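Novice: sequence unavailable; structure follows:
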């Protein structure tokens, strides 16, 4: 096992949070390595929604036009069918600014896009097929990670170590306390269905007495989901696939034909829904962000958005400190007198500033996360209530929704698409290392 020169930052996890953070810090002139345990980004049934606030971030970085040239699906409204009554629950077109749209794109397209752009920056490195084994801790401070990959085992040392590797993170335990779990009474089954020739207008959700079915548009097919009671998958399997297909058709009748393509349970993937949050996201030299710090449920589709916002907030808070720390450490390393030079003392002081900034990032991001998680848990409890016969809600709810939702569409669009505390890159992060790349100088 060999040690490499100290990086400015090492990031575990090549998901949206890790890739955005790596790109932003490298753009500021820092040396960043992002570690992804898989050989590629092709994992299905991930969050596919790119929210208006994330589009605004890409616009501010000069990336949005190129991103939108990818094969994406733009959605200006979100509809739901509740007990047969169609209602528009969110109108993103009513939001201010040029990014008044929700974009549906396979997550691997977003990650490939970010990897290509970050790869043009001299300080960025992405190591695929590389697993983080454990954190390296010296005198109470996280100073890097031990990893295994195609070249064997090695140690990557860094001024800052970031866990962005999801709810199964191997690093989050270094914070010293397990996550606090919120009781979630539901799980989600994900599967693909062909879109029927006579498909109705794009619809996010169908709700009825047999539960809730999601239909996310992907060209000629749906990425579909079905909400079930927590731990209820075994009973559903025991009842058989025909009963499952009938259940889907009762909630969304136009899926009766497409559901026949489900011929084996291997086509159905179980997502065990979690909502949790670490009591403390950080310790000296380390912080967790995204699902590694706070696992979000699929409700409202905000997980990617909140992970990206964490990355922006962290880059805003840490980029300048890391740059100053890098300079001080370089000067201290050049001193061969054997004494403790001023630059070494400065590096120690800046390390303390870095740790204070990590605590400030948690304070800033924890507030919107708590609010959203609270609403997610309330929503899950409502969905998990026993049905009223063959209906999800009393008959008077449909007419009321048609009257009330026009007043709420913009508020729901802002709540879902923008969130409680959208982040914007600092001027330092807007400075481009490669003007020819089409980014802001």
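Specialist: Done, it's in. Remember, predicted model here, so these are calculated numbers, not experimental data.
Novice: please count neighbours and contacts with C-alpha atoms only from this point.
Specialist: OK.
Novice: skipping its backbone neighbours, what lies nearest residue 227 in space?
Specialist: Nearest non-adjacent residue to residue 227, counting by Cα to Cα, 6 or more residues apart in numbering: residue 188, 4.7 Å away.
Novice: for comparison:
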């Protein structure tokens, strides 16, 4: 039977950051990733200012600077034929006054290369964690299955579930959770971007459409909101072109791209969930990131919170893992450290769901693209510092984590 000190299930941002940090502490760590590469569309591609600072602390600034990323430092809203600036990162503390939009596979490849430089780091692709190993009520590792169907087991002092909102290991542990209703799902798709288009992010608000357009350089990555569970009926109820035609009503410069989405196959569905484990751990197992708290896409903060979870877990648990003495009290410390930012963020998302997004997708809110600027935008225009408040909460987050000394590199 194979063995390691820490077994990490899931090679997303949380799993790769945790594996890298623990390996730099001298811990033997194995990361399991069920796919053969990281190439998947419409995964979270946002790298927030707090994560950019973390990459600096890890000595990865120059490597990250070589990746193809796009800076988003403002959000604009088309109102009455003109663009109104709704939010800006201009007043963000520190040198990173933007969110970096980078293909997640490039970021994960960067972290994998950094991990490969550490003797205790091992990344196993095409290997999916399928169940927990238990002895006398304690989790002692996990079972796995490879692409070719081979199965095996890996023993570990600690197993960490970083395998997302549909976590197999979280389900196997039968940990209790709370789930809140979400009024919407998201359609993801992309369209070409012209050089004359505005830069940054653009929010589209009409009586027929609520969407956010994210500047990715030569294309727009678009998230449009639909009522929860309405995807099957909408796909069979009309041609895909209705999406872009409704957006062009509010954004005239999109009129030349109303046929940019050729078929429904190009439109990917995100089933929005919002939940949180009551307890993120059991003896020998810890859940972090979406495996512990599935986030709404509001604010695009899911990756940032998952990365912060990983940093806190590495700082708290590395000394215990080196002495092979991790206890449930240590795992509870990780949850206590990360509970406040998780609860605050999810509470703000629930408020946004109830007060804005729910009424918008149900048609109860009278959103208009008329000449009159909505009250909220008029207030933000008169008090510029307010335009920095949402970006501050999104970009920095609550209780940001910094790299522990053992993981820092010049």
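Specialist: Here it is on my side, so go on. Values in this document were obtained by computation on a predicted structure and should not be read as measured data.
Novice: hmm, back to that, ok, now how distant is the residue nearest to residue 227 of structure 1 from residue 50 of structure 1?
Specialist: Residue 188 of structure 1 sits 20 Å away from residue 50 of structure 1 when distances are taken as Cα to Cα, to the nearest Å.
Novice: kindly report the same for residue 176 of structure 1.
Specialist: Distance from residue 176 of structure 1 to residue 50 of structure 1, by Cα to Cα: 33 Å.
Novice: which of the two has more neighbours?
Specialist: Between residue 176 of structure 1 and residue 50, counted using other Cα atoms under 10 Å, residue 50 has the larger neighbour count: 23 against 13.
Novice: just give me the match in structure 2 for that one.
Specialist: Matched to structure 2 by TM-score structural alignment, residue 50 of structure 1 sits across from residue 47.
Novice: contacts only, for that match.
Specialist: Applying Cα atoms under 8 Å, 6 or more residues apart in numbering to residue 47 of structure 2 gives the contacts 99-102, 303-304.
Novice: residue in structure 1 paired with residue 221 of structure 2?
Specialist: Using TM-score structural alignment, the equivalent of residue 221 of structure 2 in structure 1 is residue 223.
Novice: enumerate every residue touching that match.
Specialist: Residue 223 of structure 1 sits in contact with 45, 190-193, 214-217, where contact means Cα under 8 Å, 6+ apart.
Novice: and the aligned partner of residue 139 of structure 1 in structure 2, how many neighbours?
Specialist: Counting by TM-score structural alignment, residue 139 of structure 1 lines up with residue 136 in structure 2. By the criterion of other Cα under 10 Å, residue 136 of structure 2 has 6 neighbours.
Novice: helices along structure 2, start to end?
Specialist: Using DSSP state H, the helices found in structure 2 span residues 13-24, 49-57, 61-65, 104-116, 168-173, 231-236, 242-250, 302-322, 328-352, 358-362, 375-382, 389-395.
Novice: ranking these by mean neighbour count, which comes first?
Specialist: Mean neighbour count (mean count of other Cα atoms under 10 Å) peaks for helix 13-24 among the helices of structure 2, with a mean of 28.
Novice: before we move on, the earlier item: looking at structure 2, which of the contacts of residue 223 of structure 1 still make contact?
Specialist: Shared with structure 2 under both residues aligned by TM-score structural alignment, their matches' Cα atoms under 8 Å, the contacts from the contacts of residue 223 of structure 1 are 190-193, 215-217.
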